[in-house]
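Asker: Test case, fold it:
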Amino acid sequence: MITIHITSASKVGCVRSQNEDMVLVGNHFVRNDGFKTRVDLTNSDRYLVAVADGMGGHNRGDVASSDALHNLQFFFHDLPTGLNPGGINEMMVGWLDSINNIVASKGRSDEQYKGMGTTLVGLAFYEGEFYSLNCGDSRLYRFRDGELTQLTSDHSLSNMLGSSQHSNIITNCIGGGCSTSFIDIVKITADVKAGDVYMLCSDGLTDMLPDHILTTLLTNGSDANNLCDAAVAAGGLDNVSCCVLQF
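Answerer: Model prediction:
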């Protein structure tokens, strides 16, 4: 039995007129709200948490992030049993093609949706195995023994060039005009330990709070709502969303 205490929050911030982020926790969707729960998992269970940061299309990134998470939730729970990591990867690549087509087709049929897209970062539990999922520049972190470690790599121009001058330009996402989207899928089961804290977040959190501040907040027991409030207090220049999982 694996027990996880989960908190999540998603806030509009101080500048944006609407929240284009969304968080998925199990079967619960979070936007402009907070949510907390406890889950007890056995090897026969499936569970998914994810953060999507929408963008573009006349501010209809809210539609892209919602479409991606609702579609992913249905897809994940509809997966056949007995898949190995290679099978999971193959199915996820197929899902990415499908959701890209869905998002793009909305843009072709209605001008207000043209160019909309979303990032996606997730942590999935499938038949006893944990997988990280990443498309874009939202992030998954592990906090262990006072040390914060980023587990995903940003699909961004600044990361490619090794500079912070283009921090808001992403090179990969769902929709958004990307014709060659990809998703990083990594089995991380062997690295998950009791006492670990995992955090998923949009860049609205990490742009406002550097790693040393996040480390201090997590050391002091901050939950997702506390972290989002701290990012808003620091300026809240973007929508801010996160999910904190205590194993």
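Asker: From now on I want contacts and neighbour counts done on CA atoms only, so please keep to that.
Answerer: Noted.
Asker: after the host helix or strand of residue 132, next one along is what?
Answerer: Per DSSP states H and E, residue 132 falls inside strand 129-135. Next helix or strand after strand 129-135 toward the C-terminus (DSSP H and E): strand 139-144.
Asker: Just the angle for that following strand relative to strand 129-135, thanks.
Answerer: 140 degrees (axes from the mean of the first three to the mean of the last three C-alpha atoms, to 10 degrees).
Asker: one step back: can you name the residues in contact with the strand holding residue 132?
Answerer: 43, 119-125, 140, 152, 155, 172-174, 181-189 (C-alpha atoms under 8 Å, 6 or more residues apart in numbering).
Asker: same thing but 7 Å
Answerer: Residues outside strand 129-135 that contact it (C-alpha atoms under 7 Å, 6 or more residues apart in numbering) are 119-125, 152, 172-173, 182-189.
Asker: which residues in the protein form strands?
Answerer: Counting by DSSP state E, one finds strands in the chain at the ranges 2-11, 21-25, 28-30, 33-41, 46-55, 117-118, 120-126, 129-135, 139-144, 147-150, 174-175, 184-187, 197-201, 240-246.
Asker: so who does residue 9 touch?
Answerer: 30, 33, 34, 35, 224, 225, 228, 241, 242, 243.
Asker: which of the residues you listed lies closest to residue 16?
Answerer: Set against residue 16, the nearest of those by C-alpha to C-alpha is residue 241 (13.4 Å).
Asker: was I right about the closest one contacting residue 227?
Answerer: No. At 8.8 Å, residue 241 does not count as touching residue 227 under the criterion of C-alpha atoms under 7 Å.
Asker: Name the residue in the two with the higher neighbour count.
Answerer: residue 241 (38 against 25; other C-alpha atoms under 10 Å).
Asker: if we can go back for a sec, dump the strands of the chain into TSV; add distance to residue 89 as well.
Answerer: Shown next, in TSV, are the strands of the chain (distance: least, C-alpha to C-alpha, whole Å):
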stretch	distance to residue 89
strand 2-11	24
strand 21-25	20
strand 28-30	24
strand 33-41	22
strand 46-55	15
strand 117-118	20
strand 120-126	12
strand 129-135	10
strand 139-144	18
strand 147-150	21
strand 174-175	16
strand 184-187	7
strand 197-201	20
strand 240-246	24
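Asker: I have a second one here; can you model it like the first so I can compare?
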Amino acid sequence: MNNFVGLSKIGLVRQRNEDRFFIDGNVCAVTDGMGGYSGGEIASTYAVDEIREYLASLEPVGQQDLCDAIIHANQRIVNRVASEERLAGMGTTAVVTAIKDNQLYWASVGDSRLYIYRDGLLRQITTDHSMVQELLTAGEITKDEMLSHPQRNLLTRAVGVDEVLEVDSGIESILPGDRILLCTDGLSGYVTDDVIASALQSSDDNMMVVESLMDTVYEVGAGDNVTIVVGTI
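Answerer: A predicted model of the protein is given here:
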């Protein structure tokens, strides 16, 4: 594994960036906060800090470790909200990955996404915990219609909202040359998977891919904060 890079930028219509990410050896995470005042920023920062610290002492990091790290962060945020009324309603997405040999372990809550790109094909690994995903699953809207649906920002699950949290997780087999992409909905909510795939196809330089996708998001108005992490196996 090499060459993991990331970038986070404030959207054109936002006053603060509530996205966070970290790349720590073979572990990566992306979070996207929500909530009034500075709540979203606090929740997303808490989440990446707590997840990073929780996993730092573990070697190797496995699937259950990623779930446990998110659950740990969830409890810390719930406790913080309980002690500060002004933070009520804050929460965050979280998608976390770890690589060991030819396995990619992942865990996810919310609508930040994990993709794997291989041989020209982009595959979404995580499933959004969102209202529009439920509509898509029910066959009421298409994947393209998710991008413009008025309820596209409504989450059905988030870190820091409830004491009990269900975390999605899994294991994917990976091959040399695979590209891994994590992102917030500032990317996936404004550009199609085809656009993401084209950017990955266009260059082997991961930072060039990240910057190209950022440019595309800004060209369509950057309606949300944007965070993208890309790496090559």
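Asker: one step back: can you say which of the strands of structure 1 is nearest to residue 160 of structure 1?
Answerer: Of all the strands of structure 1, strand 129-135 sits nearest to residue 160 of structure 1, with 14.6 Å by C-alpha to C-alpha.
Asker: what is the orientation angle of that closest one with strand 46-55?
Answerer: Strand 129-135 of structure 1 and strand 46-55 meet at an angle of 10 degrees, taking the same axes, to 10 degrees as the criterion.
Asker: Next, the buried residues of strand 129-135 of structure 1.
Answerer: 129, 130, 131, 132, 133, 134, 135 (16 or more other C-alpha atoms under 10 Å).
Asker: so what's the third one closest to, chain neighbours aside?
Answerer: It refers to residue 131 of structure 1. Spatial nearest neighbour of residue 131 of structure 1, excluding adjacent residues (C-alpha to C-alpha, 6 or more residues apart in numbering): residue 187 at 4.3 Å.
Asker: how far apart are the strand holding residue 132 of structure 1 and its match in structure 2?
Answerer: Following superposition, strand 129-135 of structure 1 is found to deviate from structure 2 by 1.6 Å on average (mean C-alpha distance after the TM-score superposition for structure 1).
Asker: How far off centre is that strand?
Answerer: Taking the mean of its C-alpha atoms, strand 129-135 of structure 1 sits 10 Å from the chain's own mean (C-alpha atoms, centre = their mean, to the nearest Å).
Asker: got it, and stretch 162-180 of structure 2?
Answerer: 11 Å.
Asker: tell me which residues of it are tucked away?
Answerer: By 16+ other C-alpha under 10 Å, the buried positions in stretch 162-180 of structure 2 come out as 165, 167, 168, 169, 170, 171, 174, 179, 180.
Asker: Could you identify the residue of structure 1 that aligns with residue 95 of structure 2?
Answerer: Aligned by TM-score structural alignment, residue 95 of structure 2 pairs with residue 121 of structure 1.
Asker: hang on, its match packs against residue 138?
Answerer: Yes. If you go by C-alpha under 7 Å, residue 121 of structure 1 and residue 138 touch, sitting 5.8 Å apart.
Asker: Of the two, which one has the most company?
Answerer: residue 138 (28 against 25).
Asker: Identify the residues contacting the counterpart of the more buried one in structure 2.
Answerer: Counting by TM-score structural alignment, residue 138 of structure 1 corresponds to residue 112 in structure 2. By C-alpha under 7 Å, 6+ apart, the contact set of residue 112 of structure 2 is 93, 94, 95, 183, 184, 185.
Asker: could you redo the last one with a cut-off of 8 Å?
Answerer: 30, 31, 32, 93, 94, 95, 128, 182, 183, 184, 185.
Asker: Counterpart of the last one over in structure 1?
Answerer: Under the alignment (TM-score structural alignment), residue 185 of structure 2 maps onto residue 203 of structure 1.
Asker: What of the second one?
Answerer: With TM-score structural alignment as the criterion, the equivalent of residue 31 of structure 2 in structure 1 is residue 52.
Asker: What's the local residue count around the closest residue in space to that match that isn't next to it in sequence?
Answerer: In space, residue 52 of structure 1 comes closest to residue 120 once its chain neighbours are excluded; the distance is 4.6 Å by C-alpha to C-alpha, 6+ apart. The tally of other residues near residue 120 of structure 1 (other C-alpha under 10 Å) stands at 27.
Asker: ok, residue 3 of structure 2 - how many residues close by?
Answerer: Neighbours of residue 3 of structure 2 using other C-alpha under 10 Å come to 12.
Asker: gap between it and residue 48 of structure 2?
Answerer: The gap separating residue 3 of structure 2 from residue 48 of structure 2 is 20 Å, by C-alpha to C-alpha, to the nearest Å.
Asker: for residue 118 of structure 2, same thing?
Answerer: Taken as C-alpha to C-alpha, the span from residue 118 of structure 2 to residue 48 of structure 2 is 28 Å.
Asker: ok, the two, which is more surrounded?
Answerer: Applying other C-alpha under 10 Å to residue 118 of structure 2 and residue 48 shows that residue 48 carries more neighbours, namely 27 against 18.
Asker: Which residues are in contact with the residue nearest to residue 131 of structure 1?
Answerer: 85, 129, 130, 131, 132.
Asker: try 10 Å
Answerer: By C-alpha atoms under 10 Å, 6 or more residues apart in numbering, the residues touching residue 187 of structure 1 are 85, 88, 89, 123, 124, 125, 129, 130, 131, 132, 133.
Asker: What are the contacting residues of stretch 90-101 of structure 1?
Answerer: 64, 67-69, 71-72, 75-76, 79-80, 83-89, 102, 104-105, 107, 117-118, 133, 135, 173-185.
Asker: Sounds good, over and out.
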